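[1] Just need the structure, nothing else, for what follows:
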Amino acid sequence: MNAPVHTPVLDLFRLDGNAAIVTGASRGLGRALAIALAEAGADIVAVDIGELDQVAKEVRARGVRCATRTADLSGLTPESAAELFSWAKTEFPHPTILVNNAGIIRRGPATETTPSDWSAVLDLNLTTPFLLSQAFARSALDDNAAASIINIASVNSFQGGMEVPSYAASKHGILGLTRALANEWAAHHIRVNAIAPGYMETEFTAAHRDDPTRAENMLRRIPTGTWGRPEGLAGAVVFLASAASAYVTGTALSVDGGWLSR
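    Prediction:
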């Protein structure tokens, strides 16, 4: 995934011949990320606990292949992460892109956050991406292949938010994990970056958008004055997955309508 000298700039964004593993791919951000990578030419391995037939249909309509795996990634072990990648490689022998998107949020005051809720969020949002990245990197090292890992962070990687202590902690952790893995694996041509979405039109923000007063206050703070849409991450994920970002690692690209600049 290193760019050859004098490659035409638009060709740098092409992903033909690559395969991307996308978790949480059945809907929302994950679906949009999978479709964007497919449009750039990558074959897709779509992983989710939910139904994947529709996203597979949409991916294949872009002229690429799609393999699906229904899996609950909570409680992931190193062994189950390794098995997932062994299976993925039977579909596409040399996956070069991993998008760690699957996640959950539990809302409520910190004084009422239970240990089980705390553990569930940290497990899926932080431990699972680490174990998947670990298994993916081992595979890439075995193949002596350049690769790209893209973690889905959040504006809550930089802020505390309100009544989402476990989510904020997990997304701060994802930012630290991104930087730590980037430092360690850059010499092996494995780049690790993150995308930090702002307040997007997904189930995660339904509570904000359904409260008229809160929605008005939040939209007033966003410089663009609008909620983001999952499709708005397309350019960011293709950039970070492709040779266009060959010298980019350890960074978080905010796609937030300007929220963090306020």
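
[2] contacts and neighbour counts: CA atoms only from here.
    Will do.

[3] Leaving out sequence neighbours, find the closest residue to residue 56.
    Computed as Cα to Cα, 6 or more residues apart in numbering, the closest residue to residue 56 that is not its neighbour in sequence is residue 66, at 5.8 Å.

[4] so that neighbour sits right up against residue 53, yeah?
    No - at 10.0 Å, residue 66 does not count as touching residue 53 under the criterion of Cα atoms under 8 Å.

[5] more crowded one of those two?
    Neighbour count, other Cα atoms under 10 Å: between residue 66 and residue 53, residue 66 has more, with 24 against 12.

[6] which residues does the more buried one contact?
    Residues in contact with residue 66, defined by Cα atoms under 8 Å, 6 or more residues apart in numbering, are 43-46, 56, 59-60.

[7] any idea how far the closest residue to residue 48 other than its chain neighbours is from residue 33?
    Leaving aside its chain neighbours, residue 48 sits nearest to residue 24 (4.7 Å; criterion: Cα to Cα, 6+ apart). Look at residue 24 and residue 33: by Cα to Cα, to the nearest Å, they are 10 Å apart.

[8] repeat for residue 93
    Distance, residue 93 to residue 33, by Cα to Cα: 21 Å.

[9] Those two: which has the busier surroundings?
    The residue with more neighbours, out of residue 93 and residue 33 and counting by other Cα under 10 Å, is residue 33; that gives 27 against 13.

[10] residues making contact with the strand or helix carrying the more buried one?
    Taking DSSP states H and E as the criterion, residue 33 maps to helix 28-39. Contact with helix 28-39 is made by 15, 20, 22-25, 43-44, 46, 55, 58-59, 62-64, 101-102, 202-203, 230-231, 233-235, 237-238, as judged by Cα under 8 Å, 6+ apart.

[11] same thing with stretch 245-256?
    Under Cα under 8 Å, 6+ apart, the answer for stretch 245-256 is 1-3, 153-155, 175, 178-183, 186, 191-199, 222, 228, 232-233, 236, 239-240.

[12] And this one, please, so the two structures can be compared:
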Amino acid sequence: MMISLPQTPSFKLTGKRALVTGASSGIGLACAVALAEAGAHVTLVARRGDQLSELSAALLDKGWLSDVLVLDITDLSALDAEIASRAPYDVVVNSAGLARHSPATDTTADDFDAVFSLNVKAAYFLFQLVAKRLLSAKKRGSLISISSQMAHVGGLDRAVYCASKHAVEGFTKAMAIEWGKAGIRVNTICPTFIKTELTASTFDDPDKRAWIESHIKLDRVGEVEDLMGAVLYLASDASNMVTGTSLKVDGGWTAE
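    Here you go, the predicted structure:
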């Protein structure tokens, strides 16, 4: 009698529509590349149109599909109009984010509001709007937030940032519960410190770099490529039974 072998689920995204915010650089750009390479048509979203156009052209040179949407996702009216006017997205990766680090005693109301407006409010309503389109069309989907290891621990000078990312983990779980029966999965990816343009000043500070390296058990800082497999996994059928959770790509930081 022949053994019936299980079949590995596909990591391919051919025919899928994906939207990536914060796609003009860093982690968002890497996520967009990973999804496009896997076959998705990717809508590249950010405020910087020139960078988005350059990325779209580079993807086209590879034979991959994309379009550009210049948008500030904290403008909820504009966000609503764009999502409502487009076909439902099968995959969303929200990589737009903001950090304003300071001791908690120095936090200003403006800093707090700016961080929460993008990291929490815009993220929440982006997922709400996309999910409503999926529910109306009776389609499955995968909604992914680029969160942070700081959604699971605390850090010096990071009270506001930590609070915002903990909030993202909270609504991720609640949305996963609400939309699970419709086949809409909601998860986060929680990176450690990743080398990007935005983190360059942190890595240039010897004391800060030493603090970071002392917590990463794999003995190196993160690269954007370290997140590309994670986002592809959560976007694809390979993670069909994964929802309401966080995938930590933190080099062991939170293992303590």
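
[13] TM-score for this pair?
    Overlay of the two chains. TM-score (TM-score structural alignment, normalised by the length of structure 2): 0.93; 251 aligned residues with a Cα RMSD of 1.7 Å.

[14] pretty sure the residue nearest to residue 48 of structure 1 contacts residue 98?
    No - the criterion here is Cα under 8 Å, and residue 24 of structure 1 misses it with residue 98 at 11.8 Å.

[15] And residue 234 of structure 2? What does it align with in structure 1?
    Aligned by TM-score structural alignment, residue 234 of structure 2 pairs with residue 240 of structure 1.

[16] how much space is there between that match and residue 217 of structure 1?
    Distance from residue 240 of structure 1 to residue 217 of structure 1, by Cα to Cα: 32 Å.

[17] quick one: which of these two has more around it?
    Counted by other Cα under 10 Å, residue 240 of structure 1 and residue 217 do not tie: residue 240 has more neighbours, with 27 against 11.

[18] Name the next helix or strand downstream of the one helix or strand that one maps to, please.
    Here residue 240 of structure 1 sits within helix 234-241, counting by DSSP H and E. Using DSSP H and E, the helix or strand that follows helix 234-241 of structure 1 towards the C-terminus is strand 252-255.

[19] tell me the contacts of the residue lying closest to residue 260 of structure 1 once chain neighbours are set aside?
    Spatial nearest neighbour of residue 260 of structure 1, excluding adjacent residues (Cα to Cα, 6+ apart): residue 155 at 7.0 Å. Counting by Cα under 8 Å, 6+ apart, residue 155 of structure 1 makes contact with 196-198, 254, 256, 259-260.

[20] which one among these gets closest to residue 122 of structure 1?
    Set against residue 122 of structure 1, the nearest of the contacts of residue 155 of structure 1 by Cα to Cα is residue 196 (17.3 Å).

[21] how much does the helix or strand in which the closest one is found stray from structure 2?
    Here residue 196 of structure 1, judged by DSSP H and E, is contained in strand 190-197. The superposed strand 190-197 of structure 1 is, by mean Cα distance after the TM-score superposition for structure 1, a mean 0.4 Å from where its aligned residues fall in structure 2.

[22] just the angle between that strand and helix 28-39, please?
    Angle, strand 190-197 of structure 1 to helix 28-39, by axes from the mean of the first three to the mean of the last three Cα atoms, to 10 degrees: 130 degrees.

[23] which residues of structure 2 does strand 190-197 of structure 1 align to?
    With TM-score structural alignment applied, strand 190-197 of structure 1 matches the range 184-191 in structure 2.

[24] neighbouring contacts of that stretch?
    With Cα under 8 Å, 6+ apart as the test, stretch 184-191 of structure 2 has contacts from 131, 134, 139-151, 169, 172-173, 175-176, 179, 222, 227, 230-231, 234, 242-250.

[25] Apply 7 Å and report the result again.
    Residues outside stretch 184-191 of structure 2 that contact it (Cα atoms under 7 Å, 6 or more residues apart in numbering) are 140-149, 172, 175-176, 243-250.

[26] how far does that stretch sit from the chain's center?
    When distances are taken as Cα atoms, centre = their mean, to the nearest Å, stretch 184-191 of structure 2 is centred 7 Å away from the chain's centroid.

[27] can you check stretch 43-62 of structure 1 too?
    Mean-position distance between stretch 43-62 of structure 1 and its chain equals 15 Å (Cα atoms, centre = their mean).

[28] One more: stretch 233-241 of structure 1?
    Taking Cα atoms, centre = their mean, one finds the center of stretch 233-241 of structure 1 at 10 Å from the center of the full chain.

[29] Kindly report the same for stretch 220-231 of structure 1.
    19 Å.

[30] do the same with stretch 141-161 of structure 2
    How far stretch 141-161 of structure 2 lies from its chain's middle: 11 Å, per Cα atoms, centre = their mean.

[31] do the same with stretch 90-109 of structure 2
    Computed by Cα atoms, centre = their mean, the chain-centroid distance of stretch 90-109 of structure 2 equals 13 Å.

[32] just to revisit the earlier point, and the contacts of residue 155 of structure 1 as a markdown table, adding neighbour count and distance to residue 165 of structure 1?
    As requested, the contacts of residue 155 of structure 1 are exported to a markdown table (neighbours: other Cα atoms under 10 Å; distance: Cα to Cα, whole Å):
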| residue | neighbour count | distance to residue 165 of structure 1 |
| --- | --- | --- |
| 196 | 22 | 17 |
| 197 | 25 | 18 |
| 198 | 22 | 17 |
| 254 | 19 | 21 |
| 256 | 24 | 20 |
| 259 | 19 | 19 |
| 260 | 16 | 19 |
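
[33] For those, which pairs are in contact in structure 2 too?
    Among the contacts of residue 155 of structure 1, the ones still in contact in structure 2 (both residues aligned by TM-score structural alignment, their matches' Cα atoms under 8 Å) are 196-198, 254, 256, 259-260.

[34] Tell me the residue in structure 2 aligned with residue 19 of structure 1.
    Taking TM-score structural alignment, the alignment pairs residue 19 of structure 1 with residue 17 from structure 2.

[35] Spit out the contact partners of that match.
    Counting by Cα under 7 Å, 6+ apart, residue 17 of structure 2 makes contact with 40-42, 89-91.

[36] ok, now residue 108 of structure 2?
    If a contact means Cα under 7 Å, 6+ apart, then residue 108 of structure 2 has no contacts.
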